[in-house]
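Trainee: Mind looking at a prediction? Sequence and model below.
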Amino acid sequence: MGLQTTAPALLVLADGTALRGYRYGAKGTTVGEVVFNTGMTGYQEVLTDPSYCGQIVLFTYPELGNTGVNAEDVESERVQVQGLIVRHGCTQPSSWRAQASLVDYLEQWRVVGISGVDTRLLTRRLREQGAMNGAISTEILDPQELLEVVAQAPSMEGLNLVPRVSTSRVYEWCTPTAPMWEFAPVSPPPEPLLVVAVDFGIKHNILRRLASYGCRVVVVPATTPATEILAYDPDGIFLSNGPGDPAAVREGIATTQALLKTGRPLFGICLGHQILGLAMGSQTFKLKFGHHGLNHPAGLGNQVAISSQNHGFALDKDTLAPELQITDWNLNDQTVAGVRHQELPIFSVQYHPEASPGPHDADYFFAQFVEQMQQYRQRRRG
């Protein structure tokens, strides 16, 4: 059971906004880009999503921690967020799946959090002013002093955070697929397809979904050159999600440029979507406050999917390569949410079709990837 604390904590944003609250998690001081997430559930998946590396997450939903945490709902091997901001943090969870409280979990991973603050005010400030750096501290309780700490933090623009989250070794994904209560069963192909996944900060549920469609998945570090990826003779290549500024991931962009020349099926999600666009000559830009939540509409024409999104950058539609066709828009702000190559078996989406957490509307993208790989294998075998 988590210990209810009345220990003071201070939150300061780069614009000078200062709010006092209570410690919720570890003692200390943390600095990062403050973003808000509109999800009403799935906080453990959010906290362990590598795409949040370097960020302090503000949850707009007022209650957090009610269902505790468990060993199954993680999206990586550790908590990835830089810090946590909540209106009210529960310390006594009530769920048959709970193995620990959220506050104890944060303390275990030395993540500094703050509760008891006006999250509506903060969300409005971030929407008006844009995502900005901030700090939470249980040690520095003078706003001006903590503001000086914030001023020294680097901007997210130009920041390559992939080395902090990518695997350092090659491995094959061998854990069980997603539980049946999460997704409908899928009929795998008679012969496993081999996918090489380039890890820019990959989520576990992406690997689960690929495995559930009958794929063998070999995960390689983000710095792996194209020659080593192709040495596995994969049926398809996957570019994963991840944190930071996509334009700063230069090795990944160069590798993708080389992979594009092979004609093999290629599928990108989130950061992988942006890297694919950059590899084809497009440009990216930083969104004002990003898209972080489980309820973002995306689509084209009369077909709309409710999607799970987590990104602070987007492809510039005016710089898209002529070979790329837009397949999805973010219907909140008309930014590019999906593209496909008009001739080659290459496509990507800005949002998360593996939906962990979130809706399952876009899971069909994995089926499309599998179909492309099967067709590629048949062409090769003549």
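Mentor: Sure thing, it's come through.
Trainee: rest of the way, CA atoms for contacts and neighbours
Mentor: OK.
Trainee: number of nearby residues for A367?
Mentor: A count of nearby residues for A367, using other Cα atoms under 10 Å, gives 14.
Trainee: ok but it is inside a helix, no?
Mentor: Yes - applying DSSP: H, G, I helix; E, B strand; the rest coil, one finds A367 inside a helix.
Trainee: How about it: what's its closest non-neighbour residue?
Mentor: Once flanking residues are discounted, A367 sits nearest to Y213: 7.4 Å by Cα to Cα, 6 or more residues apart in numbering.
Trainee: one more structure, for comparison:
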Amino acid sequence: MMLKPVWIYLENGVFLEAKSFGFEGSRTGEIVFNTSMSGYQEIMSDPSYAGQFVVFTMPEIGIVGCNDDDMESQSIHASGMFVRSLNEIPSNFRARENLPSLLKKHDSMGICEIDTRYLTKMIRDGGPQMMIASTEVSDKETLKTMLKNSPRIEEVNYIEQVGTKKSYLHVKGVWNAETQSYNAAHNNLGKKIVAVDFGIKRNILNELCATGLEVEVIPHDFSADEIIERYKRGEIHGLFLSNGPGDPLILKKEVAQISKLIEAKVPMFGICLGHQLLSIAHGHPTYKLKFGQHGGNHPVKNTKTNIVEITAQNHNYNVPESVCSIAKVTHINLFDNTIEGLEYNDAPIFSVQHHPEASPGPHESKYIFQEFANRL
């Protein structure tokens, strides 16, 4: 495959040239790095990465190829990816296409033959920032102007783009390595929940179903009054708030609906963005981390058991220490001591910042899904 030149301009003034694969044209986004050793397809198809370019610290990317089963959503939502060395020819029995083909099909940009260690250190020291990459424009000043005139990631409501537009039942369980397929869901608990789709990952739904819950997925613009009425009638037993992209502080309508659910004491469980929205709805706004947490090797301490769990992470925003006035901290990130889990004092509500569905990543936090089901 012939790799075309691509020019990159970052808002700190850095101007670079590399090679491109996948989408051709111009694309803007926020640049972040991810330290996972595997799972590039799951990462790129995670809706939480909408509006972002992901720098992979793993230098060799592409060898396992891509397949439909490992997609975390119906599309690639990341603006693009940076890799040091691209492997175009997959070597895995599950592969159905290579990485460049997948990116091109979903209009996502791939950038290779670039020093990803340099980019990672730059983000580590200076934080994430906006950037533009183009296979069409090579002039630095023109790219600078194009970037300046583009919306910033915190100005865009990405959940309107990545979430479902209508409700549906999810009927798939977890991956079965022996059969090389997903198990069918068994709704044997006699309990039903609704999962609000802010950009939900498929494997989160799979894990919820694997507990025995019946799972109905609903759009982000849900009515709290309707949910409360269904809960009072016994039609549903709880609510799940999903992960998702962008700055949680711009989701004012969603926060207003969640506040109503809190007042009605509807049982709730949130992951990542859902965790953040619960904090905001309780009156404790989130803040942006210096360079975020993105990877599959983050140690998190469970304060109930004192066990350290290795977790998958993907977030730029965090809940503040002030939330401890109304909630108990259940998990702490041992890299930077930030809050990773909360259990609210006066309501049947808890949440975690990390991703216990382990796709990609370790499996050590999967018990949290069963904990949610047991509480209903």
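Mentor: Thanks, I have it. Only a predicted model underlies this, so the values are computations on that prediction, with no experimental measurement involved.
Trainee: picking that back up, residues contacting the alignment partner in the second structure of the residue nearest to A367 of the first structure?
Mentor: Aligned by TM-score structural alignment, Y213 of the first structure pairs with T211 of the second structure. Contact partners of T211 of the second structure, counting by Cα atoms under 8 Å, 6 or more residues apart in numbering, are 189, 369-370, 373.
Trainee: Could you do D333 of the first structure as well?
Mentor: Residues near D333 of the first structure by Cα under 8 Å, 6+ apart: none.
Trainee: do you know how far it is from A314 of the first structure?
Mentor: 11 Å (Cα to Cα, to the nearest Å).
Trainee: ok, which stretches of the stretch 51-200 of the first structure are helices?
Mentor: Taking DSSP state H, counting those that start in this stretch as the criterion, the stretch 51-200 of the first structure carries its helices at 102-108, 119-129, 143-151, 162-165.
Trainee: Next: the stretch 151-300 of the second structure.
Mentor: 159-162, 202-210, 224-232, 252-263, 273-281.
Trainee: can you list the ones you listed in a markdown table and add mean neighbour count and distance to A177 of the second structure?
Mentor: Listed next are the helices of the stretch 151-300 of the second structure as a markdown table, based on neighbours: other Cα atoms under 10 Å; distance: least, Cα to Cα, whole Å:
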| stretch | mean neighbour count | distance to A177 of the second structure |
| --- | --- | --- |
| helix 159-162 | 20 | 29 |
| helix 202-210 | 24 | 14 |
| helix 224-232 | 15 | 36 |
| helix 252-263 | 17 | 38 |
| helix 273-281 | 26 | 30 |
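Trainee: Out of those, which is closest to S359 of the second structure?
Mentor: The closest of those to S359 of the second structure is helix 202-210. By Cα to Cα, the value is 6.7 Å.
Trainee: mean per-residue distance, that closest one to the first structure?
Mentor: Mean deviation of helix 202-210 of the second structure from its aligned counterpart in the first structure after superposition (mean Cα distance after the TM-score superposition for the first structure): 0.5 Å.
Trainee: Could you check how far that helix is from the centre of its chain?
Mentor: Computed by Cα atoms, centre = their mean, to the nearest Å, the chain-centroid distance of helix 202-210 of the second structure equals 15 Å.
Trainee: What residue in the second structure is paired with G25 of the first structure?
Mentor: In the second structure, G25 of the first structure lines up with G22, judged by TM-score structural alignment.
Trainee: I236 of the second structure versus the closest residue to its match other than its chain neighbours, what's the distance?
Mentor: Nearest residue to G22 of the second structure, sequence neighbours excluded (Cα to Cα, 6+ apart): K104, at 4.0 Å. Note on K104 of the second structure: its distance to I236 of the second structure, by Cα to Cα, is 41 Å.
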